[in-house]
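Chemist: Please work out how this folds:
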Amino acid sequence: MRLAGKTAIVTGGASGFGAGIVRKFLTEGAQVMIADLNSDAAAALADELGCAACAADVSDSASIEGMKQAALHTLGLPDIIVNNAGITHLPAPLEAVTEADFDRVFAVNCKSVYLMAQAFVPEMKARGSGVFLNVASTAGVSPRPNLNWYNASKGWMNTATRTMAIELAPDGLRVNALNPVAGETPLLSSFLGEDTPEMRAKFLSTIPIGRFSTPEDMGNAAAFLCSDEASMITGVCLEVDGGRCI
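Modeler: Next comes the predicted model:
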């Protein structure tokens, strides 16, 4: 129960890594709101787990404000914000990615972190406590060809994590990131280009431990970094990748 008495918002929490984080937080005693663009999936998982849910487009400031008001009504000012929502473009040469795809990747993966900070940092500063956890990717640490702008967006998240940590530490706020390798999530087929046994085997050959990251792996790491046990840890970008980035 390392998160007993804590409240949390997990964006993109209806599936994949986000759902793993939601499940772990609940078992550790937190009250959780799932915020997801897929409102039906968010509501279904919330009903299953007995927590709150809210439809949210994390790239839109008005939607973020609506989510904030729903959270304040349901949870109060949250203790923990998990910026997990993310998107990628399909594998392609960097010059072939469309402007629309580029804009969407940076809006969801980067602008969302800015918007969530705008929405919650002022009141967290006034309270003197708060934790942000940004879900980046090994793609931002050890990039692969043909995912150039996705790689860049996740590198941005790692840098944003460190700069947020430095600036907010005097106000009692901590900011960390997780860098997972690909996992069994809705984005896997996009990363692989095509989800075939051959493509999976090729990708897995680059992971020394020999398997993908799981939602449970992410939940375990997130629960520690967001708990008081990690009160001296800020600005860390933790690789949950089975040795992929070594």
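Chemist: Please count neighbours and contacts with C-alpha atoms only from this point.
Modeler: Fine.
Chemist: For this structure, which segments count as helices?
Modeler: 16-27, 39-49, 61-74, 99-106, 112-127, 148-168, 188-192, 197-204, 215-226 (DSSP state H).
Chemist: Please identify the most buried of those helices.
Modeler: Comparing the helices of the chain by mean neighbour count (mean count of other Cα atoms under 10 Å), helix 16-27 ranks first with a mean of 24.
Chemist: From residue 15, how far off is the most centrally placed residue in the chain?
Modeler: The chain has residue 84 as the residue nearest its centroid, 1.8 Å off, counting by Cα atoms, centre = their mean. According to Cα to Cα, to the nearest Å, residue 84 and residue 15 sit 10 Å apart.
Chemist: Second chain to compare with the first, below:
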Amino acid sequence: MEFAGKVALVTGGANGIGAGLARRLAAGGASVVVADVDDERGAAVADEVGGAYTRCDVRDPAASAAAVELAVSRFGGLDLAVLNAGIGTGFGLGDDFDPGRYRDVMGINLDGVVYGVHAALPALRERGGRIVATASMAGLMPMPMDPLYGANKAAVVGLVRGLGPLLAAEGVTVNAVCPSFADTGIISGFRDTLESAGMPVLGVDDVVDAFVSVLRSGQPGECWFVQAGRPSAPFRFPNPPGPRTASGERVTLRHDALTNEES
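Modeler: Below you'll find the predicted structure:
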């Protein structure tokens, strides 16, 4: 019962990776709030795991706040926030570009993480909790077949890396999990293409295993890759030049140093 006594919030918890995580966390003893817009499936998963369901459109910050409030009021607090809601893009920047769809995709894949972190932080600070966001291998490498998806997932990676040391100072650990193509609805439109190219598709359980590893031992700001045929581990980002003094010493910029006040 590894997660006994823990309270978890899982966005996008009605299907795929989110549903698998809800089941695994509950099997480990956690009380789980399943948050989604698929009311039928979300309620079914919550009933299955003995948790609670809430309708949560992660594009709306108030919906994330309400999901956290449900966790606190129903189960007494929040320890784990798994910000997993996501959708595929399916268009580019040419004649097929759809501004409305673009805002929906960015709202779910990026804003949903931002709003989720903002909503969960007060409760997580009280209990020294963890945040894990679902990013993607598309956030670690070029994604020519869907550059907009790569853009929002790269943004999640950058957000997690920046928040890592900041939130660690407050007792909250934040990580990202970056799966390759997994057996979820996101790949339904091009699964045959992947398989014909010899690209293995990850099972949901493989991705859930990686999430559990991160919840056990992830260090602040780490982004773990999940790829078929090799153990999941933190991605070791090449060391960029970064901000340095004239003599070459690295400079660490704190959040408060970037806050401008009018004189």
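Chemist: what TM-score do we get after superposing?
Modeler: Here the TM-score for the pair of chains, by TM-score structural alignment, normalised by the length of structure 1, is 0.87; 231 aligned residues with a Cα RMSD of 2.0 Å.
Chemist: How about the contacts made by the residue nearest to the centre of structure 1?
Modeler: Taking Cα atoms under 8 Å, 6 or more residues apart in numbering, we find residue 84 of structure 1 in contact with 10-13, 17-18, 134-136.
Chemist: Now render those residues as CSV, adding distance to residue 53 of structure 1.
Modeler: Shown next, in CSV, are those (distance: Cα to Cα, whole Å):
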residue, distance to residue 53 of structure 1
10, 10
11, 10
12, 11
13, 9
17, 16
18, 13
134, 20
135, 19
136, 23
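Chemist: and those residues, which are buried?
Modeler: Buried members of those, counted by 16 or more other Cα atoms under 10 Å: 10-13, 17-18, 134-136.
Chemist: with the residues you listed in mind, which one is nearest to residue 155 of structure 1?
Modeler: Closest to residue 155 of structure 1 out of these is residue 136 (7.5 Å), distances taken as Cα to Cα.
Chemist: That closest one is in contact with residue 176, isn't it?
Modeler: No - using Cα atoms under 8 Å, residue 136 of structure 1 is not in contact with residue 176; the gap is 10.0 Å.
Chemist: I'd like the distance between residue 133 of structure 2 and residue 222 of structure 2.
Modeler: On the measure of Cα to Cα, residue 133 of structure 2 and residue 222 of structure 2 end up 11 Å apart.
Chemist: quick one: common contacting residues for those two?
Modeler: What both residue 133 of structure 2 and residue 222 touch, as defined by Cα under 8 Å, 6+ apart, is the set 160, 174-176.
Chemist: Now these in a markdown table, please, with extra columns for distance to residue 202 of structure 2.
Modeler: Below are those laid out as a markdown table (distance: Cα to Cα, whole Å):
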| residue | distance to residue 202 of structure 2 |
| --- | --- |
| 160 | 23 |
| 174 | 24 |
| 175 | 20 |
| 176 | 17 |
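Chemist: Identify those among those that sit within strands.
Modeler: Judged by DSSP state E, strands contain the following of these: 174-176.
Chemist: Could you tell me which residues make contact with the residue opposite residue 185 of structure 1 in structure 2 once aligned?
Modeler: Matched by TM-score structural alignment, residue 185 of structure 1 corresponds to residue 184 in structure 2. Shown here is residue 184 of structure 2, whose contacts under the criterion Cα under 8 Å, 6+ apart are 16-17, 204.
Chemist: State the distance from the aligned partner of residue 215 of structure 2 in structure 1 to residue 51 of structure 1.
Modeler: In structure 1, residue 215 of structure 2 lines up with residue 226, judged by TM-score structural alignment. With distances taken as Cα to Cα, residue 226 of structure 1 is found 18 Å from residue 51 of structure 1.
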